[in-house]
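S.K.: no sequence on this one, just coordinates:
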């Protein structure tokens, strides 16, 4: 529902009046538990986005449908194609491929200030942020992270059961509390509704930072963050069978705070950890 997409940006009463929807009817719809059909679509949609990025946009709906079948999520290629249209992504499969122009109805879109310049000369010059899906015993969990491109350290993160504006606000607030932020810091994300929310953009700008957003349907504009999520899933998520949110939260804490930031050797840093790289360059 359109109203849900713009929660926090416009008053619910105003949107309901404009769309001729009752407030009680909207809240009843908004607060109801998701149906099995909706949960299945969310599960498949998350996997489609993950596989699309993993195969670098080389696979269209037919091949992605085969990959989903092998992953235990059988569905038709038309169902996958519908998801791809909804997400604004299309495979690089010849003349038909092009980057789609921004939808005129998409509000609060920022320019791409990062422009794939993933190198930073000092800490807190360029950050990237995103959200990824994690399957936890019958339901989705959502992990948001903020990475400093100087050392590739994860400076803020949060895991939650819903992909809301609050998820990205809390993640960015954590990053701000950990780092010394100076005016001009670029914070890059995709065009997800959470990152286009008024509260998120206000938080970025009130700290003297510059918001930056990827082009529509272009996962390479945030390739470093995509790469981190790919490594996290290979090195942690796929190797475990988490039975609860607490288990996955504990696992992610250990991976990010103990292993990745402090111990994991990173090829882009000369095969030392982010923490060691920052120590040597201090």
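M.R.: Received, thanks. Predicted model, so just to flag it, every value in this text is computed and none were measured.
S.K.: Every contact and neighbour count from this point should use C-alpha atoms.
M.R.: Noted.
S.K.: which one is residue 205 nearest to, not counting chain neighbours?
M.R.: Nearest-residue entry for residue 205: residue 211, 7.4 Å, with adjacent residues in sequence omitted and distances by C-alpha to C-alpha, 6 or more residues apart in numbering.
S.K.: Verify the stated contact: that neighbour with residue 187.
M.R.: Yes: taking contacts as C-alpha atoms under 8 Å, residue 211 lies within contact range of residue 187: 5.1 Å.
S.K.: before we move on, the earlier item: ok but the residue nearest to residue 205 is inside a strand, no?
M.R.: Yes: under DSSP: H, G, I helix; E, B strand; the rest coil, residue 211 falls within a strand.
S.K.: A further structure is provided below for comparison with the first:
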């Protein structure tokens, strides 16, 4: 389960937005375009405002995410719930791959003594994953470099 500020954002998108306030407008413009496409290409001021104001949480369709108590708590906190489609494991493939790598390359190699240490190690790994890890899939670039190159070329 992941809590994030805006739908479909990633850790490095959020870090870039915070580090570079001028990119905020591009970020919001992309969000509005995504909302436009999701709503069958019709703009609606209230719909866009609702999506931009709300925080979101994405999860699978586990029974505990469907309980009334859980959904009421999300509503009370003004958090929009989003769930993967039923029976489509491909929705979760990227995050499952990330957590598999995190466990295999990081957590199983360290003896963790407390929650603070776990959080610190996880943050270091996320920073490495986004800013230093290269991949053949991204043509030898880090995820941040690949994303920036893709944005510039559009």
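M.R.: Good, I have the coordinates. Remember, predicted model here, so these are calculated numbers, not experimental data.
S.K.: Can you calculate the TM-score here?
M.R.: Overlay of the two chains. TM-score (TM-score structural alignment, normalised by the length of the second structure): 0.55; 113 aligned residues with a C-alpha RMSD of 3.7 Å.
S.K.: So between residue 211 and residue 187 of the first structure, which is more surrounded?
M.R.: In this view residue 211 of the first structure and residue 187 are compared by other C-alpha atoms under 10 Å, and residue 211 has more residues nearby, 27 against 24.
S.K.: State the distance from the more buried one to residue 189 of the first structure.
M.R.: Separation of residue 211 of the first structure from residue 189 of the first structure (C-alpha to C-alpha, to the nearest Å): 8 Å.
S.K.: Find the residues that touch each one of residue 211 and residue 187 of the first structure.
M.R.: Taking C-alpha atoms under 8 Å, 6 or more residues apart in numbering as the contact rule, residue 211 of the first structure and residue 187 both touch residue 204.
S.K.: hey, where'd the strands end up in the stretch 151-282 of the first structure?
M.R.: Per DSSP state E, counting those that start in this stretch, the stretch 151-282 of the first structure carries strands over the ranges 153-160, 186-189, 210-213.
S.K.: got a markdown table for those, with distance to residue 179 of the first structure too?
M.R.: Supplementary listing: those in a markdown table, determined by distance: least, C-alpha to C-alpha, whole Å:
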| stretch | distance to residue 179 of the first structure |
| --- | --- |
| strand 153-160 | 8 |
| strand 186-189 | 13 |
| strand 210-213 | 16 |
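S.K.: closest to residue 174 of the first structure out of those strands?
M.R.: Among those, the nearest to residue 174 of the first structure by C-alpha to C-alpha is strand 153-160 (5.2 Å).
S.K.: and the closest one, what other elements does it pack with?
M.R.: Other helices and strands packing on strand 153-160 of the first structure, by 3 or more C-alpha pairs under 8 Å, 6 or more residues apart in numbering; DSSP states H and E, are strand 139-148, helix 165-178.
S.K.: ranking these by burial, who's on top?
M.R.: Compared across these, strand 139-148 shows the largest average neighbour count, a mean of 22 (mean count of other C-alpha atoms under 10 Å).
S.K.: just checking, what packs against that strand?
M.R.: Short answer (3+ C-alpha pairs under 8 Å, 6+ apart): strand 139-148 of the first structure packs on helix 36-54, strand 126-136, strand 153-160, helix 165-178.
S.K.: The same query, at a cut-off of 7 Å, please.
M.R.: When contacts are defined as 3 or more C-alpha pairs under 7 Å, 6 or more residues apart in numbering; DSSP states H and E, strand 139-148 of the first structure sits against strand 126-136, strand 153-160, helix 165-178.
S.K.: I'd like to know which of these is closest to residue 53 of the first structure.
M.R.: strand 126-136 (11.6 Å).
S.K.: Which residues outside that closest one are in contact with it?
M.R.: Contact partners of strand 126-136 of the first structure, identified using C-alpha atoms under 7 Å, 6 or more residues apart in numbering, comprise 46, 120, 140-149, 185-190, 225, 242-245.
S.K.: Repeat that for stretch 98-116 of the second structure.
M.R.: For stretch 98-116 of the second structure, the surrounding residues in contact (C-alpha under 7 Å, 6+ apart) are residue 118.
S.K.: matching residues in the first structure for that stretch?
M.R.: Aligned using TM-score structural alignment, stretch 98-116 of the second structure spans residues 228-246 in the first structure.
S.K.: quick one: the residue nearest to residue 205 of the first structure and residue 185 touch, right?
M.R.: No: contact between residue 211 of the first structure and residue 185 fails when scored by C-alpha atoms under 7 Å: they sit 8.6 Å apart.
S.K.: So residue 144 of the second structure versus residue 130 of the second structure, what's the distance?
M.R.: 6 Å.
S.K.: which non-adjacent residue is nearest residue 23 of the second structure?
M.R.: Leaving out its chain neighbours, the residue that sits closest to residue 23 of the second structure by C-alpha to C-alpha, 6+ apart is residue 17, at 5.7 Å.
S.K.: and if you look at residue 18 of the second structure?
M.R.: Nearest residue to residue 18 of the second structure, sequence neighbours excluded (C-alpha to C-alpha, 6+ apart): residue 24, at 8.0 Å.
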